[in-house]
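Dropping a prediction and its sequence here:
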Amino acid sequence: MSEDLLSYELDNDIALIGINRPEKRNAMPEAMFADLGRLAEKAGQEARAAVLFGHGPHFSAGLDLADLARRLKENGGKRPPHAGPYMPHIAFDKIARGRIPFVAALSGAVIGAGLEVAAATHVRVADDTAFFALPEAQRGIFVGAGGSVRIQRLVGNARMTDMMLTGRVLGADEAYAQNLVQYRVDEGKAIEKAKELATVIAGNRVETNWSITQGLSRVNDMSYDDALFVETLIGRNAASAGTERLLDFLEKRAKPLAPHPAPRN
């Protein structure tokens, strides 16, 4: 079962979900996608934020092509159909539009489906070893887990087209410059930084986090006027859900904002 290839742990309010197939560079059989979706739902019930990472030196080298080839052979050369919650893009949507924010800790290979699942998270941290690619064209396949939507919205049509057509590999610095990741850290520090950010996120009001992760991506899809209308509804709902954070600020109990060192680039 692909569930055996995933780890799940609770660290206070943080759920830690790990792709645990280091001997295969964390390549993922397609059955794992649905299992990731189920763990994302579990995390939403038990935690306030989550960290997604890969065991070993690589986040994920993408789809397990040996598993795909075997299933193609068994199905007469045709890709077996998916249905319902087992559709890869629906499974990853449980990360992108689930109950809680996700932070990805990225190192080594972040390739193909590995990049697709990373793009479903809300904040991405890459260390010096991370490299990013979409080699589907060279393999005779196409992205199939929401990448054409999520990755394209991060880097734009031209950059994603280039990556897919040419197999171009982006290093961590290029990925940061192209908006694939928001933070850059030294080798081996991605999981530490991801946990630090998840802890900050978990300290926000649950309702506010939900408004951000659910609202921003949808507003981005709307017309100008509709987006402003929905922003007003979300803002009013968030403000009416509780005033304790406003009072903490006004009565000087809240930690003051201070500049942080810029992410490495």
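Nice, thanks for sending it over.

Going by C-alpha atoms from here, please, whenever you check contacts or count neighbours.
OK.

Could I get the full set of helices for the stretch 1-150 of the chain?
31-46, 65-74, 88-96, 113-120, 136-139, 147-155 (DSSP state H, counting those that start in this stretch).

The fourth one vs helix 88-96, what angle?
If you take axes from the mean of the first three to the mean of the last three Cα atoms, to 10 degrees, helix 113-120 sits at 40 degrees to helix 88-96.

most centrally placed residue in the chain?
The centre of the chain sits closest to Thr121, judged by Cα atoms, centre = their mean, with a distance of 2.0 Å.

Tell me the spacing between it and Phe102.
5 Å (Cα to Cα, to the nearest Å).

Need the overlap of contacts for these two.
Applying Cα atoms under 8 Å, 6 or more residues apart in numbering, one finds that Thr121 and Phe102 are jointly contacted by 95-96.

Out of the helices of the stretch 1-150 of the chain, which is the most enclosed?
Of all the helices of the stretch 1-150 of the chain, helix 113-120 has the most neighbours on average by mean count of other Cα atoms under 10 Å, namely a mean of 27.

Report all helices and strands that that one contacts.
helix 88-96, helix 147-155 (3 or more Cα pairs under 8 Å, 6 or more residues apart in numbering; DSSP states H and E).

For those helices, could you give me JSON lines that also reports distance to Thr161?
Output for these, formatted as JSON lines (distance: least, Cα to Cα, whole Å):
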{"stretch": "helix 88-96", "distance to Thr161": "19"}
{"stretch": "helix 147-155", "distance to Thr161": "9"}
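
Out of these, which is closest to Ile201?
Among the helices and strands packed on helix 113-120, the nearest to Ile201 by Cα to Cα is helix 88-96 (15.2 Å).

neighbouring contacts of the closest one?
With Cα under 8 Å, 6+ apart, helix 88-96 has contacts from 30, 33-38, 40-41, 82, 84-85, 101-102, 117, 120-122, 144-146, 213.

again, 7 Å this time
The contact list for helix 88-96, computed with Cα atoms under 7 Å, 6 or more residues apart in numbering, reads 33-34, 37, 40-41, 85, 102, 117, 120-122, 144-146.

Show me which of those residues is closest to Lys189.
For the contacts of helix 88-96, the nearest to Lys189 is Phe102 (17.3 Å; Cα to Cα).

returning to what we had before: need the contacts of helix 88-96 in TSV (columns: distance to Gly54).
Below are the contacts of helix 88-96 laid out as TSV (distance: Cα to Cα, whole Å):
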residue	distance to Gly54
Phe33	14
Ala34	17
Gly37	16
Ala40	15
Glu41	19
Pro85	23
Phe102	14
Val117	12
Ala120	15
Thr121	14
His122	17
Gly144	20
Ala145	18
Gly146	20
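
Presented hereafter is structure B, for comparison with structure A:
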Amino acid sequence: MDGLVTFELRDRIAWIGLNRPEKRNAINDALLEALHAAAARAQGEARAAVIHGHGPCFCAGLDLAEHQARDPEGVFTHSRAWHAAFSAIRRGRVPFIAALHGPTVGGGLELAAACHIRVAEPSAFFALPEGQRGIYVGGGASVHVARLLGASRMADMMLTGRVLDAAAAERAGLVQYLVAENERLDKAGELATKVAAMAPLTVLGVLQALPRIQDMSEDDGLFVESMMAALAQTGPEAAQRLADFVEKRAARLGTAGS
């Protein structure tokens, strides 16, 4: 991965680090390719994955130095490459957790939104500066960020340059966990450990069925839910876990809000 992305596998968890700190982890073509490869590797080797940024921030977005020289066809092809890389994160068998600090803007926000869970420190802030630079998002924000924030909030960010701090992002539903400074990796690891212990068929339903159900009619969505329930609840792991629960061998649920 040419050092642009670090990859470490520990206890079934893949730790993937953006490693271009001198450029605030701005995503150029080489980093995008390395990230795509790391995500594909995690899908084959891990049960959960954490994406984080080395250095002072998570990711400052698209490397505009490369973007300037592209014609319309080149921009289109480049955008589709981002979609493919982020699809390897979003549509696989492994849940991804983003551990966020400092600038998480533009393409960095699109990367965070492609993950399934987001943990942020107080230093994290979120923006879509593309609108102020005369360009349009191309890494999936129209779908993924808009679904998290709502189209009206995303429009506000693009039209006015509004920046959300970590607390505002949590209130808006962009971030699920807000932690103290320097605790993002610990919290992400804690969550990844829980996710790695999940039954694979349940994870399959959450990653593959749930997002598709959001695009279906009510009747179709409920039908697919029933099919997914039938598949997951008759699997061998479900049978064992349900038996453990009935026999009071299962661990108790954690406290609310944890």
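Received it, and whenever you're ready, just let me know what you need. As the structure is a computational prediction, the values presented were derived from the model and not from experiment.

Pipe the helices of the stretch 1-150 of structure 1 into a markdown table and attach distance to Ala190 of structure 1 per row.
Below are those laid out as a markdown table (distance: least, Cα to Cα, whole Å):
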| stretch | distance to Ala190 of structure 1 |
| --- | --- |
| helix 31-46 | 20 |
| helix 65-74 | 27 |
| helix 88-96 | 19 |
| helix 113-120 | 13 |
| helix 136-139 | 26 |
| helix 147-155 | 20 |
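
Please identify which of the ones you listed is closest to Arg168 of structure 1.
helix 136-139 (10.8 Å).

quick one: that closest one aligns where in structure 2?
The alignment of helix 136-139 of structure 1 onto structure 2 (TM-score structural alignment) spans residues 130-133.

what about the alignment partner in structure 2 of Leu228 of structure 1, helix or strand, and which?
Alignment note: Leu228 of structure 1 maps to Leu222 in structure 2; criterion TM-score structural alignment. Applying DSSP states H and E as the criterion places Leu222 of structure 2 in helix 218-233.

In the helix or strand that that helix is followed by, which residues are buried?
Per DSSP H and E, the first helix or strand lying C-terminal to helix 218-233 of structure 2 is helix 236-246. Counting neighbours by 16 or more other Cα atoms under 10 Å, one finds that the buried residues in helix 236-246 of structure 2 are 237-238.

between helix 236-246 of structure 2 and helix 218-233, how many degrees?
Using the same axes, to 10 degrees, the inter-axis angle of helix 236-246 of structure 2 relative to helix 218-233 is 80 degrees.

Could you measure from Gly161 of structure 2 over to Val105 of structure 2?
11 Å.

who has more neighbours, the two?
Remark: of Gly161 of structure 2 and Val105, Val105 carries more neighbours, 25 against 16, as counted by other Cα atoms under 10 Å.

Quick check: the aligned residue for that one in structure 1?
Using TM-score structural alignment, the partner of Val105 of structure 2 in structure 1 is Ile111.

Pretty sure that match sits against Leu134.
Yes - look at Ile111 of structure 1 against Leu134 with Cα atoms under 7 Å: they come within range, at 5.9 Å.

Surely Thr6 of structure 2 and Gly17 touch.
Yes - using Cα under 7 Å, Thr6 of structure 2 is in contact with Gly17, at 4.9 Å.

Quick check: the aligned residue for Arg93 of structure 2 in structure 1?
Under TM-score structural alignment, Arg93 of structure 2 pairs with Arg99 in structure 1.

OK, contacts around the residue lying closest to that match once chain neighbours are set aside?
Closest residue to Arg99 of structure 1 apart from its sequence neighbours, by Cα to Cα, 6 or more residues apart in numbering: Gly44 at 5.0 Å. Going by Cα under 7 Å, 6+ apart, Gly44 of structure 1 touches 98-100.

of all these, which comes closest to Asp128 of structure 1?
Ile100 (27.4 Å).

mind listing what that closest one touches?
Ile100 of structure 1 touches 44, 48-49, 209-210, counting by Cα under 7 Å, 6+ apart.

Of these, which ones are shared with structure 2?
Here is what carries over to structure 2 from the contacts of Ile100 of structure 1, by both residues aligned by TM-score structural alignment, their matches' Cα atoms under 7 Å: 44, 48-49.

Reformat the residues you listed as a markdown table; add distance to Gly62 of structure 1.
Formatted as a markdown table, the kept ones among the contacts of Ile100 of structure 1 follow (distance: Cα to Cα, whole Å):
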| residue | distance to Gly62 of structure 1 |
| --- | --- |
| Gly44 | 24 |
| Arg48 | 27 |
| Ala49 | 24 |
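
quick check, nearest of the residues you listed to Tyr176 of structure 1?
Closest approach to Tyr176 of structure 1 among the kept ones among the contacts of Ile100 of structure 1 (Cα to Cα): Ala49, at 22.7 Å.

Tell me the counterpart of that closest one in structure 2.
In structure 2, Ala49 of structure 1 lands on Ala48 (TM-score structural alignment).

Quick check: its match vs His78 of structure 2, distance?
For Ala48 of structure 2 relative to His78 of structure 2 (Cα to Cα), the value is 28 Å.

Repeat that for Gln214 of structure 2.
27 Å.

Which one's more surrounded, those two?
His78 (17 against 11).

I'd like the distance between that one and Glu33 of structure 2.
With Cα to Cα as the criterion, His78 of structure 2 and Glu33 of structure 2 are 11 Å apart.

Gly108 of structure 2 now?
15 Å.

Over to Leu18 of structure 2?
12 Å.

what do you get for Arg252 of structure 2?
Counting by Cα to Cα - Arg252 of structure 2 and Glu33 of structure 2 are separated by 42 Å.

In terms of neighbours, single out the busier of Thr6 and Gly17 of structure 2.
Neighbours were counted for Thr6 of structure 2 and for Gly17 using other Cα under 10 Å; Gly17 has more, 23 against 20.

Spit out the contact partners of the more buried one.
Taking Cα under 7 Å, 6+ apart as the test, what Gly17 of structure 2 contacts is 5-7, 51-54.

would TSV of those with distance to Gly257 of structure 2 be doable?
Putting the contacts of Gly17 of structure 2 into TSV (distance: Cα to Cα, whole Å) gives the following:
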residue	distance to Gly257 of structure 2
Val5	33
Thr6	32
Phe7	31
Ile51	23
His52	23
Gly53	26
His54	29
